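Peer 1: just to be clear, the model below is a prediction. Sequence and coordinates:
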Amino acid sequence: METAPLRVAVVGAGPAGIYAADTLIKSVAGAAVDLFEKLPAPFGLVRYGVAPDHPRIKQIVHALHRVLDHPNVRLFGNVHYGTDVALADLREHYDAVVFATGCERDRDLDVPGVELPGSHGAAEFVRWYDGHPDVGREWTLDARSVAVIGAGNVALDVARVLAKSAGDMLGTEIPDAVHRGLVANPATDVHVFARRGLAQARFSPMELRELDHVPGLEVIVDPEDMEFDAVSETEARGDKHVGMVVKILQEWALRDRRGDPRRVHLHFLTRPDRVLGTDRVEGLRVERTAYTGDGSVRGTGVFTEYPVGAVYRAVGYTGSHLAELPFDHERGVLPHVAGRVRDIDGQELPGVYAVGWIKRGPVGLIGHTKGCASETVRSLLADVPGLRRAPRRSPDAMPQLLDRRGIDYTSWDGWLALDKHERGLGEARGRERIKVVPRGDMVDISRAGLSTAFPA
């Protein structure tokens, strides 16, 4: 008796979920993959986590587009796992379920005063300037001096957007409300604080260089922060990218000041000790750190206070607990072995898998996700002979279920309609695209293309 073609549900239509779908349809003849995305539009962090003035990074959408264009791949947008569909629903309709929900929440920073008004998580700010439909359209930008805590690309993005002229952002896809907020932004000095040294910074060389090419913006590095220990020297020599970052920062520390009207100050070997203020942020107290000889740092008891009016925490993202699934709260991921999700007793959940940041944590660039997806799909395919096959296998069954529940789901055709609409808005203003922000508007525009997506 011939086995029915493999049917897989992927929860999350960002790069990780789409790469998993691509690997599946290329590995198994006739395999069908349905992606479930809580937002009305696909692409995850590429659309809502990459700064709008980084169009080169957004070019990855073209590769993801080709996957979603495949006839064996379908998109169900505006569908919330745990609310609109449960694990039991997916197991009834699919042979396996792959979770690719990513890490969207800010990791906590345990310092006094972090709860004061004017203290923000970077994730929320990024979602604001990227036009995320679930974030309010107003953001208070009223501080001339701002602190950003973190030493990764998100910290650089936040610092650059805060320090950049609003006019320089107007050519991007930012919504009008974001542009109005940036026009009102009075910031002239943005201080970025890294707990460890130059060699431990997690900036990419390209992002770092781009920061220095922003018109009217000067990047300042204190020569006193150029300290190294043996571990740092080894890291700089042994990793090409680390060496490039160190070289760039050293050059900036030694050059003459340019006198530009806006400045980003990169501070190293400095950790936050307390956010200062009574009713709102009034400053940040930091402690100088020193190497311990093993790649770590310790406090020195030397403190400095910076009079800043806002603080942004870019200390990393973490995942969210998913309904009916185990969760590693310390690491913010689904517990797994090679992508196979395991419960708290270490037992595998048959037919349930993880991929992307919800699997490995918020590490690595988008390109690293391909290898992660390949590992998970290898595990899934090795398990196929023993998987319980879904009893409801008709392609029409899932859209019919969503219709019965009154879910206004969107489709790939719906995304194409929304994409065309956004490009039209941009073309009328001499821009590539202007994002539609309200969820209801996104759904209404997308639903216009639904009739051809899932024929009855």
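Peer 2: Looks like it came in fine.

Peer 1: CA only for contacts and neighbour counts going forward, please
Peer 2: Fine.

Peer 1: once you drop chain neighbours, what's closest to Glu432?
Peer 2: Take Glu432 and drop its neighbours on the chain: the residue closest to it by C-alpha to C-alpha, 6 or more residues apart in numbering is Gly426, 5.2 Å away.

Peer 1: secondary structure element for that neighbour, which one?
Peer 2: helix 412-427 (DSSP states H and E).

Peer 1: okay, now Lys164: neighbour count?
Peer 2: 23 (other C-alpha atoms under 10 Å).

Peer 1: OK, contacts around it?
Peer 2: By C-alpha atoms under 8 Å, 6 or more residues apart in numbering, Lys164 lies in contact with Val214, Pro215, Leu217, Arg262.

Peer 1: now render those as JSON lines, adding neighbour count.
Peer 2: Shown next, in JSON lines, are these (neighbours: other C-alpha atoms under 10 Å):
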{"residue": "Val214", "neighbour count": "16"}
{"residue": "Pro215", "neighbour count": "13"}
{"residue": "Leu217", "neighbour count": "22"}
{"residue": "Arg262", "neighbour count": "21"}
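
Peer 1: among these, which lie within helices?
Peer 2: Assigned to helices by DSSP state H, none of these qualify.

Peer 1: second one coming, line it up with the first:
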Amino acid sequence: MPRPLRVAIVGSGPAGIYAADALLKSEVAAEPGVSIDIFERMPAPFGLIRYGVAPDHPRIKGIITALHQVLDKPQIRLFGNVDYGTDIGLDDLRAFYDGVIFATGATADRALSLPGIDLDGSYGAADFVSWYDGHPDVPRTWPLEAEKVAVLGVGNVALDVARVLAKTADELLPTEIPANVYEGLKANRAKEIHVFGRRGPAQAKFSPMELRELDHSPNIEVIVDPEDIDYDEGSITTRRGNKQADMVAKTLENWAIRDVGDRPHKLFLHFFESPVEVLGEDGKVVGLRTERTELDGTGNVKGTGTFNTWDVGAVYRAVGYLSDKLPKLPWDIDSGTVPDEGGRVVQESGEHLQSTYVTGWIRRGPIGLIGHTKGDANETVKNLLEDYAGGRLHTPAAPDPEAVDAFLAERDIRFTTWDGWYKLDAAEKALGEPEGRERVKIVEREDMLRASGA
């Protein structure tokens, strides 16, 4: 009887779990069967759902429920706290598996080339998100001394950063934030948050629901300048063809015509302001310089030669995430992705790297919503299965699942399991129970490993 198809997935975020789900739903899962091992460098699964979504977004975190059901399947094993490139390499994986799918996502901040961007008080949004989400590999404290703060970017991450900065610590206390984050936010001095976009309302990348949620806080007054509500022919075309863009524009229009209220924290959404320099004194941020832009008829903008200076003491850039280069895989330095064709990794020679695949943000860059990764995973898995049916996958030397456990044991690698996640999950919920909270995140890696029974 033929053995099951053995597949390794590197990364346990939505992209990786969706790929596992697609494998389990395939005809191959029935005969001869599939056996899937997921490797995750963090002690806990779920990737950016756990470490990249703002804590006051339980609706998005609810996706974990669906992902949980996939990881509960007996054909899947989880190896957490195992770092690709350090603990296990591509040659090792090829020894154990017929195919390898990389779904490592994107967690670093994309660079922004501006004078002054490296000043003290200039931060990447991804680093701040990792801090307030209790990532074990970042510092436990965050400097929050600035009373006026700039956020560069008009996507959902920019909204998350602005909202967390503008809310009070007590507003966020009912969420899963750990104690160090609550104490840090209690010391936050920010009273004015300024979000900057170089184009207009029709080009903003906010999702309508995320945008509207800004206005739900009793402490945040959202302010839009009526002069920033402007559309050209390209903008009108965008609104007509994109329901979400139209809803965002309507929300911004409504905010622009209303009277400014008396909520204590002000959150300004600025459009047609292109950042040109972060201003500093004695090595620290003291302001931001922008150039006023105007629409050119196509939905794009051009500079007007008019400049504005904004009195801010900190700048957060939320201009996109960037994936880490993966050892032994080809790399497109411009896009920050692994070159591929339909999920098949493509080498510099133009040939496919046998039995090696990518899905999610490491494949197409950090664009789209979480749900978009499902179609991406389906395509990658479809091509993997085509290669399997066509005899194009290599034959692993040690396909027995126990060989992986032996490999990790020989190298003294402490790893967590799916059963370990249940233990960690229970420990976090127990921490939250006395305070009437769903959970309190355990932050330190060693504490996570101990709670997981690694």
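Peer 2: Sure, I can see it. Since the structure is predicted, the reported quantities are computational estimates derived from the model, not experimental observations.

Peer 1: can you list the contacts of Lys164 of structure 1 in a markdown table and add distance to Lys26 of structure 1?
Peer 2: Formatted as a markdown table, the contacts of Lys164 of structure 1 follow (distance: C-alpha to C-alpha, whole Å):
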| residue | distance to Lys26 of structure 1 |
| --- | --- |
| Val214 | 42 |
| Pro215 | 45 |
| Leu217 | 46 |
| Arg262 | 50 |
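
Peer 1: inside strands: which ones of those?
Peer 2: Leu217, Arg262 (DSSP state E).

Peer 1: check contacts around the corresponding residue of structure 1 for Arg445 of structure 2.
Peer 2: Aligned counterpart of Arg445 of structure 2 in structure 1: Arg439 (TM-score structural alignment). Shown in contact with Arg439 of structure 1 (C-alpha under 8 Å, 6+ apart): Leu39, Pro40, Pro133, Asp134.

Peer 1: okay, and the last one sits in which element?
Peer 2: For Asp134 of structure 1, there is no host helix or strand (DSSP H and E).

Peer 1: next, count neighbours for it.
Peer 2: Around Asp134 of structure 1 there are 13 residues (other C-alpha under 10 Å).

Peer 1: and for the first one?
Peer 2: Residues near Leu39 of structure 1, counting by other C-alpha under 10 Å, number 23.

Peer 1: now do Leu369 of structure 2
Peer 2: With other C-alpha under 10 Å as criterion, Leu369 of structure 2 counts 9.

Peer 1: any idea how far it lies from Thr238 of structure 2?
Peer 2: Distance of Leu369 of structure 2 to Thr238 of structure 2, computed by C-alpha to C-alpha, to the nearest Å: 19 Å.

Peer 1: kindly report the same for Arg3 of structure 2.
Peer 2: Counting by C-alpha to C-alpha, the gap from Arg3 of structure 2 to Thr238 of structure 2 is 52 Å.

Peer 1: mean per-residue distance, the helix holding Gly426 of structure 1 versus structure 2.
Peer 2: On superposition with structure 2, the mean distance recorded for helix 412-427 of structure 1 (mean C-alpha distance after the TM-score superposition for structure 1) is 0.4 Å.

Peer 1: buried residues of the next helix-or-strand element following that helix, list them for me.
Peer 2: Next helix or strand after helix 412-427 of structure 1 toward the C-terminus (DSSP H and E): helix 439-447. Residues of helix 439-447 of structure 1 classed as buried: Met442, Val443, Ile445, Ser446, Arg447 (neighbour count, 16 or more other C-alpha atoms under 10 Å).

Peer 1: how big's the offset between helix 439-447 of structure 1 and structure 2?
Peer 2: Mean for helix 439-447 of structure 1 is 1.0 Å (mean C-alpha distance after the TM-score superposition for structure 1).

Peer 1: in structure 1, what stretch matches the longest strand anywhere in structure 2?
Peer 2: Counting by DSSP E, the longest strand found in structure 2 is strand 284-295. Strand 284-295 of structure 2 corresponds to residues 280-291 in structure 1, going by TM-score structural alignment.

Peer 1: next one: the matching stretch to chain centre, how far?
Peer 2: 26 Å (C-alpha atoms, centre = their mean, to the nearest Å).

Peer 1: tell me which two of the contacts of Arg439 of structure 1 sit farthest apart.
Peer 2: Pro40 and Asp134 (11.0 Å; C-alpha to C-alpha).

Peer 1: Ile407 of structure 1: which of the contacts of Arg439 of structure 1 is nearest?
Peer 2: Nearest member of the contacts of Arg439 of structure 1 to Ile407 of structure 1, counting by C-alpha to C-alpha, is Pro40, at 11.6 Å.

Peer 1: counterpart of that closest one over in structure 2?
Peer 2: Aligned partner of Pro40 of structure 1 by TM-score structural alignment: Pro43.

Peer 1: thought its match was touching Phe415?
Peer 2: Yes. The pair Pro43 of structure 2 and Phe415 qualifies as a contact (C-alpha atoms under 8 Å) at a distance of 7.3 Å.

Peer 1: tally of neighbours for the counterpart of Gly102 of structure 1 in structure 2?
Peer 2: In structure 2, the residue paired with Gly102 of structure 1 according to TM-score structural alignment is Gly105. Using other C-alpha under 10 Å, Gly105 of structure 2 has 29 neighbouring residues.

Peer 1: tell me the secondary structure at Gly105 of structure 2.
Peer 2: coil (DSSP: H, G, I helix; E, B strand; the rest coil).

Peer 1: the host helix or strand of Lys250 of structure 2 vs structure 1, average distance?
Peer 2: Applying DSSP H and E as the criterion places Lys250 of structure 2 in helix 243-257. Helix 243-257 of structure 2, aligned to structure 1 and superposed, deviates on average by 0.5 Å (mean C-alpha distance after the TM-score superposition for structure 1).

Peer 1: would you mind listing the buried residues in that helix?
Peer 2: In helix 243-257 of structure 2, counting by 16+ other C-alpha under 10 Å, buried: Gln244, Ala245, Asp246, Met247, Val248, Ala249, Lys250, Leu252, Glu253, Trp255, Ala256.

Peer 1: what about the match of Gly102 of structure 1, distance to Val338 of structure 2?
Peer 2: Counting by C-alpha to C-alpha - Gly105 of structure 2 and Val338 of structure 2 are separated by 11 Å.

Peer 1: now do the shared contacts for these two.
Peer 2: Going by C-alpha under 8 Å, 6+ apart, residues that sit against Gly105 of structure 2 and also against Val338 are Ile362.

Peer 1: and Leu322 of structure 2, what's its match in structure 1?
Peer 2: Per TM-score structural alignment, Leu322 of structure 2 is aligned with Thr318.

Peer 1: that match reaches Arg107, doesn't it?
Peer 2: Yes. Thr318 of structure 1 is within contact range of Arg107, at 5.5 Å (criterion: C-alpha under 8 Å).
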